[in-house]
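Participant: The sequence and its predicted three-dimensional model are supplied below.
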Amino acid sequence: MRHLAARRRSPLALLVVLLLGLAMTGTAYAALQPKAEPGTSVATASTDEIAAGRQLFLANCAFCHGTNAQGAAPEAPEAQAGPSLVGVGAAAVDFQVATGRMPLAAPGVQAPANRDSVLLSQEEITALAAYVDSLGPGPDVPAQEWIDLEGADIANGGALFRTNCAMCHSSSGAGGALTRGKYAPGLMNVEPQHIYEAMVTGPQSMPVFNDANLSPEDKEDVIAFVKDIENGGNSYGGHALGALGPAGDAMFIWTFGIALLIASAVWLGRKAR
């Protein structure tokens, strides 16, 4: 007993207890962390699909991103200055191509969305995404359970949106200007899948929100909040100027009302003379 008591007082005992606590905490976190079902990835793609994706890549993407998706050489002209795609994952490919941002029509500070200019079918986009994902694993296309919005918590999504998204996309999801000619695009009429993919891939100036930042459930809640705004959930009366409800009316009345009062005061002053 005295021998055990002496060991408990050893300086190494505290270190052992600390290491055991960290190991148990890490194991519990890994076991309880929510995980999304894989969507489109090399793990679920066939060899033929990956081969077809490579042919699509060579025909549509290699000019800027290199024949092996390694990116343009440093000395390449601006028109060919595409980044490496190794490790971007299937979600990045689906987001960029399915929204018409890629292939890029012309170099610029930001790739604009243009769903009318989507060149590939969804089947071809899936094959292209599978090929790029085979070069290096990255975020997958989200599983249907995270974008069907069934049972989503709109209130929680609103709180998360105001904390993480509103400073760039505005409180109403209408978008906003950023620095150096860039902008945060509007989120209205955007497919839930593409909103999710943007969160996990961080296109342009957007930060990446992985599962450690926002769980798949949180992402679904944010999307549900955006869709609620799209369906009129952010309208609280008034004329919805700037999608701000009565606050927009108050700003309108203040701006034009104060000008009218000043003009009236000037007119009355001149008339009194």
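Facilitator: Thanks, I have it.

Participant: When you work out contacts or count neighbours from here on, use the C-alpha atoms and nothing else.
Facilitator: Will do.

Participant: Could you double-check that residue 222 sits in contact with residue 158?
Facilitator: Yes: the pair residue 222 and residue 158 passes the contact test of C-alpha atoms under 8 Å, sitting 6.4 Å apart.

Participant: Counting neighbours, go ahead and name the busier of those two.
Facilitator: residue 222 (30 against 22; other C-alpha atoms under 10 Å).

Participant: Identify the residues contacting the more buried one.
Facilitator: Neighbouring residues of residue 222 by C-alpha atoms under 8 Å, 6 or more residues apart in numbering: 154, 156, 157, 158, 160, 161.

Participant: Below is structure B, check it against A:
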Amino acid sequence: MARETTRRSGGRRSPWAAAALIGIGLLITGGGYAGASAAMAATDPAPAQASTLTVEDGKKLFQANCATCHGLDLQGTQDGPSLYGVGELSVHFQVSTGRMPLQMQGPQAPQKPPQFTEEQTAAMAAFVQSVAPGPTFPAEEVLDGGGDASHGGELFRINCAMCHNVAGAGGALTEGKYAPALHEVTPINMYAAMVTGPQNMPVFNDMTLTTEEKRDIITYLLFLQDNESPGGFSLGSLGPVSEGLFIWIFGIGSLIALTVWITAKSN
């Protein structure tokens, strides 16, 4: 009897043994799979980075995604304007910001995530430039943010703030249109907007704003992007309207609540 009892106690297993074995098995299997996947990824080349799209590739992309509205020869249709003279700079602006292809007809093409890679966008822009030349990309120094931010701020307030707000926060226009915020716009698209005048924006050619003045405006906008509001919470950067509303709701509301509380305590 003693031997039988000893044998039974020696063969008893912990209730956590099965769970531990399953966990160890999952760790080994997952680790092996992760290692194999990493090894395969390291050996496979990156075809997207190695390949370079040509103007002919841009033509195919344009015909497949843009010709329905703009025509096979860029002449335009009832659903879209002609692209003669818009140039590669306008194509880059519209496609890289997701405004094109247009999602639906409306007062204004909204900005949305782009549907094409930078390489595909460049190929379509090169195709349009080869067929219907127009404004092209500026020199790199125009976009480097090394201009006069103070002078750029003055130019922005004179020419742009009535629509985009003095802090670049954007604003409403008529008939459902609006001036977009500029807090996340890239330097190349800032320049493109000034040169091509997309949608409701006027064109600022070199007789209106010189290249150096455009550089100063870009420098000012980059300064706004890199520096937070010195007063703390910006309240949308909408000026006295939002500030007065905040004071009215929270400031006067707090005073009323405090008055009611004091009256209730005294009674």
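Facilitator: Received, thanks. The structure presented is a predicted model; accordingly, all values stated were derived computationally and were not measured.

Participant: quick revisit: so of the contacts of residue 222 of the first structure, which ones are in helices?
Facilitator: In helices, judged by DSSP state H, the following of these are found: 154, 156, 157, 158, 160, 161.

Participant: Restrict those to the buried ones and give me that as a ChimeraX selection.
Facilitator: A single ChimeraX command selects the buried members of these (16 or more other C-alpha atoms under 10 Å):
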select :154,157,158,160,161
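
Participant: out of the contacts of residue 222 of the first structure, which one sits closest to residue 185 of the first structure?
Facilitator: residue 161 (14.7 Å; C-alpha to C-alpha).

Participant: got CSV for the ones in helices among the contacts of residue 222 of the first structure, with distance to residue 29 of the first structure too?
Facilitator: Output for those, formatted as CSV (distance: C-alpha to C-alpha, whole Å):
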residue, distance to residue 29 of the first structure
154, 26
156, 22
157, 23
158, 26
160, 22
161, 25
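
Participant: any idea how far residue 187 of the second structure is from the equivalent of residue 243 of the first structure over in the second structure?
Facilitator: Counting by TM-score structural alignment, residue 243 of the first structure lines up with residue 237 in the second structure. Distance of residue 237 of the second structure to residue 187 of the second structure, computed by C-alpha to C-alpha, to the nearest Å: 21 Å.

Participant: which residue in the second structure lines up with residue 82 of the first structure?
Facilitator: Residue pairing (TM-score structural alignment): residue 82 of the first structure is matched to residue 80 of the second structure.

Participant: same thing with residue 186 of the first structure?
Facilitator: Residue 186 of the first structure maps onto residue 181 in the second structure, with residues paired by TM-score structural alignment.

Participant: That match reaches residue 172, doesn't it?
Facilitator: No: under the criterion of C-alpha under 8 Å, residue 181 of the second structure makes no contact with residue 172, lying 10.5 Å away.

Participant: can you map out the strands along the stretch 151-267 of the second structure?
Facilitator: Per DSSP state E, counting those that start in this stretch, the stretch 151-267 of the second structure carries strands over the ranges 171-172, 178-179.

Participant: can these go into CSV with extra columns for mean neighbour count and distance to residue 242 of the second structure?
Facilitator: Output for those, formatted as CSV (neighbours: other C-alpha atoms under 10 Å; distance: least, C-alpha to C-alpha, whole Å):
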stretch, mean neighbour count, distance to residue 242 of the second structure
strand 171-172, 14, 13
strand 178-179, 19, 18
